[in-house]
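Q: got a sequence here, can you model it:
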Amino acid sequence: MSKKTLPGVTRRQILSFSAASAVLGAAKAANAVSLKGTPVWSPFDNSPPPQIDSDGWVFFNDAEAATVEAIVDRLVPADNLSIGGKEAGCAVFIDRQLAGFYGTFERLYMQGPFQPGTPEQGDQSPLVPQQRYRLGLAALEEYSQSTYKKSFKDLAGEQQDEVLSGLENGKIALDQPRFKHQIDGKLFFAIVLKNTMEGFFADPIYGGNRNMVSWKMLGFPGARYDYREYIGKHNQKLDLEPLSISGGDAWKIAKS
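A: Predicted coordinates:
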């Protein structure tokens, strides 16, 4: 008896389907074999935290670092709930991020044309974060010296708040022709505010959130890999000690 093909399906197609099925079957078998052993994996394969060997500043110079520390301390002031942004390491976090791929936007498309966009389109500036900070801090220093005859870091807290508020609402312009360094003040303030918040709440492995201060304040348990024991415990205070991505004593396997 002769073999018949399905209506509309040629023998060539059937052979192609069979070959494809064989390939898929082999691939599944290969994957199954590889999973019998220990998977080849290590943390941060695709996005490693910056490896900093020095305790000093990596991107900022001392003057820039002092200004950033003054800014983050006003954005996250110390109170009865938490330490301030400087002590929490927010400036260190920003410094390390600027020294890495974030500082150059190397993972983003950064080709023109560059033109003002709608709020929905987001940031359209050609300046990468390293340029924004370098220009912004220099322009801020020029503004502070011309207005108060002092560096920003030496201003009283109320004066620093006044300047930062002016940058945020656009009343203070850092792109004035009289300044050697020019940048849109709102653009500069926005990135500093964003990075400060990231530094305050991010995993301590990135340099900020020192001693997991913000996590302890919020009651966030951190990077624990297994929450099954707590799924059914609704509206209960768990009092779990926060755990960093870098691990802790709870991750260690006791040797027999």
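Q: please count neighbours and contacts with C-alpha atoms only from this point.
A: Noted.
Q: how about the helices in the protein?
A: Ranges of helices within the chain are 11-34, 62-75, 90-99, 101-104, 129-148, 157-169, 185-201, 213-218, based on DSSP state H.
Q: tell me which of these is the most buried.
A: Burial of these is given as mean neighbour count (mean count of other C-alpha atoms under 10 Å); helix 90-99 ranks first at a mean of 24.
Q: tell me what that helix is packed against?
A: Secondary-structure packing of helix 90-99 (3 or more C-alpha pairs under 8 Å, 6 or more residues apart in numbering; DSSP states H and E): helix 62-75, helix 185-201.
Q: next up, for comparison:
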Amino acid sequence: MAEEHKQNPETLSRRKFLRNTGFTVGGLAVGGVLGSLIPRNNDKQQKAPPPEAENFNQALMYFTPEQYQLTEAATERIFPEDESGPGAKALGVAFFIDHQLAGDWGFNAREYMQAPFYKGEKVQGYQGRLRRRDIFDIGLRELQNHSMAVHKKKFTELKGEEQDAILSDFEQDKVNLTTISSSGFFQLLRSATLEGAYSDPLYGGNKNMNGWKMRNYPGSQMAYTDIIEKDFKKINPQSLKNHLNH
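A: You can find the predicted model right below:
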């Protein structure tokens, strides 16, 4: 009996076949694309180093590429790079806004959104039926349309001062929109820009915590018990991601 289990030519050939054509996962033979992604232990080949993990915070979840480029250009004019540090583009603010629009914030999921709808006071903000993702869709489209109407160019093709003038027209309600106010969209865009520059990097913006570093903000520290009774000292900021990884 022991000899039968030692080496069975038929079993060995089946194993060799599976090794060469696919893999068994949970009792199933897996080949094709998935099989090619699972590393093989081949004595004749040197093990390749594991690939670096992709940064999925730098991936679009809602915007089209054109909307993303437009948002990136507009937010950079609102929060530009200067001698103090990076601007919205380098901080990944457009990715932050994209991710927020793809989630509860974009759907106004935690807000009462039923009729009747009345025009609210300025201090109340937007009081209509449109969700934030709808407002961004309309606002970005009209930003592009206004740029084409004034300069015959896309917003991303304009010089910095020309982009500023277009955004200023929105801020001062000089652009007539049928469904939303242009100033309302600008204020929403500006608020989202600042949030993206200073939010936890876990949410897509504030890349490498550089927004916090400009402000000497310590980020998401879990406790200060080790330094609270000591002299003041500058500490490196921490993201929520650091705590999730521990």
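Q: what's the TM-score for these two chains?
A: Scored against TM-score structural alignment, normalised by the length of the second structure, the superposed chains reach a TM-score of 0.72; 192 aligned residues with a C-alpha RMSD of 2.1 Å.
Q: looking at the helices and strands packed on helix 90-99 of the first structure, spot the one closest to R224 of the first structure.
A: Counting by C-alpha to C-alpha, R224 of the first structure lies closest to helix 185-201 out of these; the figure is 15.9 Å.
Q: the closest one: how far from the chain's middle?
A: Relative to its parent chain, helix 185-201 of the first structure has a centroid offset of 11 Å by C-alpha atoms, centre = their mean, to the nearest Å.
Q: what span of the second structure lines up against it?
A: Using TM-score structural alignment, helix 185-201 of the first structure corresponds to residues 182-198 of the second structure.
Q: what's in contact with the matching stretch?
A: 75, 78-79, 88, 91-94, 96-97, 125-126, 135-136, 139, 167, 170-176, 204-206, 211-212 (C-alpha atoms under 8 Å, 6 or more residues apart in numbering).
Q: if we can go back for a sec, JSON lines please, covering the helices and strands packed on helix 90-99 of the first structure and showing distance to S151 of the first structure.
A: Listed next are these as JSON lines, based on distance: least, C-alpha to C-alpha, whole Å:
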{"stretch": "helix 62-75", "distance to S151 of the first structure": "8"}
{"stretch": "helix 185-201", "distance to S151 of the first structure": "17"}
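Q: which one of those lies nearest to A27 of the first structure?
A: When these are compared by C-alpha to C-alpha, helix 185-201 sits nearest A27 of the first structure, at 41.5 Å.
Q: how close does the closest one sit to the second structure?
A: Superposed on the second structure, helix 185-201 of the first structure shows a mean distance to its aligned partners of 0.6 Å (mean C-alpha distance after the TM-score superposition for the first structure).
Q: that helix vs helix 62-75, what angle?
A: Interaxial angle of helix 185-201 of the first structure relative to helix 62-75 (axes from the mean of the first three to the mean of the last three C-alpha atoms, to 10 degrees): 80 degrees.
Q: what's the angle from helix 185-201 of the first structure to helix 129-148?
A: 110 degrees.
Q: how close does Q221 of the second structure sit to Q238 of the second structure?
A: Separation of Q221 of the second structure from Q238 of the second structure (C-alpha to C-alpha, to the nearest Å): 6 Å.
Q: more neighbours, these two?
A: Neighbours per residue, other C-alpha atoms under 10 Å: of Q221 of the second structure and Q238, the larger number sits with Q238, 19 against 14.
Q: residue in the first structure paired with that one?
A: Using TM-score structural alignment, the partner of Q238 of the second structure in the first structure is L243.
Q: residues near the spatially closest residue to its match that is not a sequence neighbour, how many?
A: In this structure, L243 of the first structure finds its nearest non-sequential neighbour in G222, 4.8 Å apart by C-alpha to C-alpha, 6 or more residues apart in numbering. By the criterion of other C-alpha under 10 Å, G222 of the first structure has 18 neighbours.
Q: pretty sure G222 of the first structure contacts P242?
A: Yes: using C-alpha atoms under 8 Å, G222 of the first structure is in contact with P242, at 4.7 Å.
Q: which residues do those two both contact?
A: W215.
Q: centroid-nearest residue for the second structure?
A: Against the mean C-alpha coordinate of the second structure, by C-alpha atoms, centre = their mean, the closest residue is F95 at 3.2 Å.
Q: now for the equivalent of K216 of the first structure over in the second structure: which residues touch it?
A: Matched to the second structure by TM-score structural alignment, K216 of the first structure sits across from K213. Contacts for K213 of the second structure were tallied using C-alpha under 8 Å, 6+ apart; they are P237.
Q: no further queries at this time; thank you.
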